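Student: no FASTA, just this:
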């Protein structure tokens, strides 16, 4: 990087309100801020999430739990703030109270950060009162919301109502809205018809080549086992294929059903650096999610994880998986599926190494974020005078066009790629 480029980068800053803690498994937020740091943003301020709902009894089980091991390097270009907050976010005056008793250092740091940059961007990965305050009071040139899920669906009662109102308010105020699935963009179309779909991706750099078929023996799952995990479906697979081992990898946050078939193996959370080796032993990758409000807008990263290793996928018909089929290496499953027939098809399949290489290139995080990076470099006033990609049309919503375009990294939610 030249001296001129370094000077320019020092003038660009990003304040990122993350949906996950910095000290967690590397996810879309981590790769996004790294992409900003690699593409001209010399200053990045990461704001860890704080409780945005009222506490419940389930929170007691998480006290003292061990955080997941880090899977990303300590990037010196990224400064992390961890706001404390009273868990009263959904209640009236909660923002005022937390600004008085908890947020003064954070507010001062954000203000100082913005004043030290010439082109400041606010990015909101999870709606909150703190992020909403920043939109109103922190000097910035552009802002965007990166909507990764149906946040209100994770909450109940007054917490759900408050999160829904906050997400709507923030999406109205930011310069741009990006969504990780077409369903999320459709849900927001009432208030932001210009929402842009930027699908998830995967860290495909430095992956080993796909394994040979002889080393693949498991029906496997990698990820959290939560309330969205369809245990009855997994049991039915195990019962129908008693000689096939089913390996489940990841932390469990719901009770394991009693009397599981003997061929189901739960090995818990494993170091992220071992994931490629573990997935390479999968004959098929499972995504057994329930179909409900929680999963309707999900583009599961495990799809990209499996396919980047050449592993075929069995998935329920939820979220973005509804638009994927055999050409994407996906078989859509349900409780009535013929498991013997599906397993025979897996055993007859072969891995196309050239297709895997193309897939890896298409879904790498750096390519996914190119449209966002191009957009945020432009002042909001300039963007208002110049239509996105030269021909933005906001006259219609064409879902079918969106769902035909999963091989691209960006879809504007009006049917145009």
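Tutor: Thanks, I have the structure now. The shown structure was predicted, so the numbers you read here are calculated from the model rather than taken from an experiment.
Student: Every contact and neighbour count from this point should use C-alpha atoms.
Tutor: Will do.
Student: remind me, longest helix of this protein?
Tutor: The longest helix of the chain (DSSP state H) is helix 157-173.
Student: and it, what other elements does it pack with?
Tutor: If contacts are counted by 3 or more CA pairs under 8 Å, 6 or more residues apart in numbering; DSSP states H and E, helix 157-173 sits against helix 129-137.
Student: follow-up on the earlier one: list the buried ones in the longest helix of the chain?
Tutor: Neighbour counts using 16 or more other CA atoms under 10 Å place 159-160, 162-164, 166-167, 170-171 of helix 157-173 among the buried residues.
Student: isn't residue 208 right up against residue 274?
Tutor: No. If you go by CA atoms under 8 Å, residue 208 and residue 274 don't touch, sitting 11.4 Å apart.
Student: Compare neighbour counts for these two and give me the winner.
Tutor: A count of neighbours by other CA atoms under 10 Å puts residue 208 above the other of residue 208 and residue 274, at 12 against 9.
Student: show me the contacts for the more buried one.
Tutor: residue 276 (CA atoms under 8 Å, 6 or more residues apart in numbering).
Student: secondary structure class for residue 153?
Tutor: Here residue 153 is helix, with the state taken from DSSP: H, G, I helix; E, B strand; the rest coil.
Student: my read: residue 293 touches residue 153, true?
Tutor: Yes. Here residue 293 reaches residue 153: they are 6.2 Å apart, a contact under CA under 8 Å.
Student: all strands for the stretch 101-250 of the chain, in order.
Tutor: Applying DSSP state E, counting those that start in this stretch to the stretch 101-250 of the chain gives strands spanning 119-124, 142-147, 176-179, 196-197, 218-222, 246-249.
Student: Let me see the contact set for residue 310.
Tutor: Residues near residue 310 by CA under 8 Å, 6+ apart: 210-211, 351-353, 356.
Student: That should have said residue 250, apologies.
Tutor: 222-225, 267-270.
Student: Between all of those, which two are separated the most?
Tutor: Pairwise distances across those (CA to CA) peak at 13.4 Å, for the pair 225 and 270.
Student: Which one of these two is surrounded by more residues?
Tutor: For residue 225 versus residue 270, neighbours defined as other CA under 10 Å are more numerous around residue 225 (22 against 16).
Student: ok, that one to residue 360 distance?
Tutor: 26 Å (CA to CA, to the nearest Å).
Student: repeat for residue 97
Tutor: Counting by CA to CA, the gap from residue 97 to residue 360 is 47 Å.
Student: Put this next to the previous one:
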């Protein structure tokens, strides 16, 4: 079977849901081939901002991965030359490039796995069997009116026409399940990575540390709360942010001025070390309809690491029954982190406890996706 994945995230060293699931599938089935379509680069937007502009890398073989045969994984990184307001056919050009690339790989009748809603154009342009994997409700994110209307229109196509719809959170199961039948496949964790005691990362400051691990994005991270928390810690410890930085330059400046240590992205294989050596694990997220739609991967990672957690009342953390997790309001969050940092280690709890999330191992999620893909594939065979 061939699968074309339209992903919201690039295939890099920071592994997220798509990479864990796709790699797991490729290891299970040596005959499977995957074309993984990454987000397009945007040289013009980068040139107007603080980033270094570059062209997309186009089609290339995926990296060498244990247990996956060469040429089973292909990556496609397109280039977005102009904004949609200037080039109204930018998404159509993207879809045609994906189709040409699939044909060049002799993928005549692949299963389409849509994570980026732009994949709706491929649903409309082909007879490919299709799966819509909803990991974020972008219809609820704060965007321009034009962008919101575009995403809503694309999702309407996906919910109406895809053979299967998978959601990652109970909230999404309710909202999307009101429209059609969906399958809940939550996020997970690589429990094996937490069975090993890792050395303290050299770039962690000396002394007590409160650590956040995840993409630094204004849709999720409460920048003002992070700054207030760092100031509340004073000389007692540091607030550390580990993860890809998608913040505006002004937001990062505010964080660093308040004393927040922004480390940036680290390979997923290194993240367990940061979590194991955190005195407190924190989730300073905004609470919005968008964040309420999420199933935070960090919930499972934090539980596997085993340390105390302080979180704002966001989905996942506010619902979990766990004596290590303290849910604090925005008003009390900073003091709760300071208090947890002061008393870290007094409870005598184990520092690493991956058995607590064994049922959420990515291998279990791959089992579920295998069943969904088998259902999608069977529709073509039986039609």
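Tutor: Sure, I can see it. Source: prediction; values computed, not measured.
Student: what residue of structure 2 matches up with residue 25 of structure 1?
Tutor: When structure 2 is aligned by TM-score structural alignment, residue 25 of structure 1 is paired with residue 14.
Student: hang on, its match packs against residue 265?
Tutor: Yes. Using CA under 8 Å, residue 14 of structure 2 is in contact with residue 265, at 7.3 Å.
Student: Can you give me every residue that contacts the match of residue 25 of structure 1?
Tutor: For residue 14 of structure 2, the contact set (CA under 8 Å, 6+ apart) comprises 265-268.
Student: again with residue 44 of structure 2
Tutor: Contacts of residue 44 of structure 2 by CA under 8 Å, 6+ apart are 53, 81-82.
Student: Mind doing that once more with 10 Å?
Tutor: For residue 44 of structure 2, the contacting residues are 52-55, 80-83, by CA atoms under 10 Å, 6 or more residues apart in numbering.
Student: what's the answer for residue 369 of structure 2, then?
Tutor: 21-22, 24-25, 166, 183-185, 363, 375.
Student: try 7 Å this time
Tutor: Counting by CA atoms under 7 Å, 6 or more residues apart in numbering, residue 369 of structure 2 touches no other residue.
Student: give me the element it is part of.
Tutor: Assigned by DSSP states H and E, residue 369 of structure 2 falls within helix 362-382.
Student: what residues are up against the aligned partner of residue 14 of structure 1 in structure 2?
Tutor: Matched to structure 2 by TM-score structural alignment, residue 14 of structure 1 sits across from residue 3. Contacts for residue 3 of structure 2 (CA under 7 Å, 6+ apart) come out as 33-35, 110-113.
Student: Just confirm residue 3 of structure 2 is within a strand.
Tutor: Yes. Under three-state DSSP, residue 3 of structure 2 falls within a strand.
Student: what about stretch 51-66 of structure 2, distance to the chain center?
Tutor: What separates the centre of stretch 51-66 of structure 2 from the centre of its chain is 19 Å, taken as CA atoms, centre = their mean, to the nearest Å.
Student: Report the buried residues of it.
Tutor: Of the residues in stretch 51-66 of structure 2, those buried (16+ other CA under 10 Å) are 56, 59, 62.
Student: What is the burial count for the closest residue to residue 141 of structure 2 other than its chain neighbours?
Tutor: Sequence neighbours aside, residue 290 is the residue nearest to residue 141 of structure 2 in space, at 5.5 Å (criterion: CA to CA, 6 or more residues apart in numbering). Counted with other CA under 10 Å, the neighbours of residue 290 of structure 2 add up to 17.
Student: Residue 290 of structure 2 belongs to a helix?
Tutor: Yes. Checked against three-state DSSP, residue 290 of structure 2 lies within a helix.
Student: Quick check: it touching residue 137?
Tutor: Yes. The pair residue 290 of structure 2 and residue 137 passes the contact test of CA atoms under 7 Å, sitting 6.1 Å apart.
Student: Secondary structure for the contacts of residue 14 of structure 2 - can I get that in CSV?
Tutor: CSV is the format used below for the contacts of residue 14 of structure 2 (three-state DSSP):
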residue, secondary structure
265, coil
266, coil
267, coil
268, helix
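Student: Take those residues and map them onto structure 1. Which survive?
Tutor: Here is what carries over to structure 1 from the contacts of residue 14 of structure 2, by both residues aligned by TM-score structural alignment, their matches' CA atoms under 8 Å: residue 268.
Student: now the contacts of residue 14 of structure 2: which count as buried?
Tutor: Buried members of these, scored by 16+ other CA under 10 Å, are 265-266, 268.
Student: Where do the helices of structure 2 begin and end?
Tutor: 17-28, 43-48, 90-104, 120-125, 145-161, 170-177, 223-233, 249-257, 271-276, 289-292, 297-305, 333-342, 362-382.
Student: okay, and the fifth one goes to which residues in structure 1?
Tutor: In this case it means helix 145-161 of structure 2. The aligned range for helix 145-161 of structure 2 in structure 1 is 157-173, by TM-score structural alignment.
Student: Need the contact partners of the matching stretch.
Tutor: If you take CA under 7 Å, 6+ apart as the criterion, stretch 157-173 of structure 1 is touched by 53-54, 90, 127-128, 132, 145, 152-153, 177, 191-192.
Student: Please apply the same query to stretch 133-153 of structure 1.
Tutor: So stretch 133-153 of structure 1 is contacted by 111, 114, 119-125, 160, 163-164, 171, 174-180, 293-294, 297-298, 376, 379-380 (CA under 7 Å, 6+ apart).
Student: Mind giving me the PyMOL command for buried ones among these?
Tutor: Buried residues among the contacts of stretch 133-153 of structure 1 (16+ other CA under 10 Å), as a PyMOL selection:
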select buried, resi 114+119+120+121+122+123+124+125+160+163+164+171+174+175+176+177+178+179+180+293+294+297+298+376+379+380
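Student: just checking, what residue in structure 1 corresponds to residue 92 of structure 2?
Tutor: Match for residue 92 of structure 2 (TM-score structural alignment): residue 98.
Student: Over in structure 2, tell me which residue corresponds to residue 287 of structure 1.
Tutor: Under TM-score structural alignment, residue 287 of structure 1 pairs with residue 283 in structure 2.
Student: In CSV: the buried ones among the contacts of residue 14 of structure 2, plus distance to residue 335 of structure 2.
Tutor: Converted to CSV, those look like this (distance: CA to CA, whole Å):
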residue, distance to residue 335 of structure 2
265, 27
266, 28
268, 30
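Student: before we move on, back to that, how distant is the match of helix 145-161 of structure 2 from the center of its chain?
Tutor: Mean-position distance between stretch 157-173 of structure 1 and its chain equals 19 Å (CA atoms, centre = their mean).
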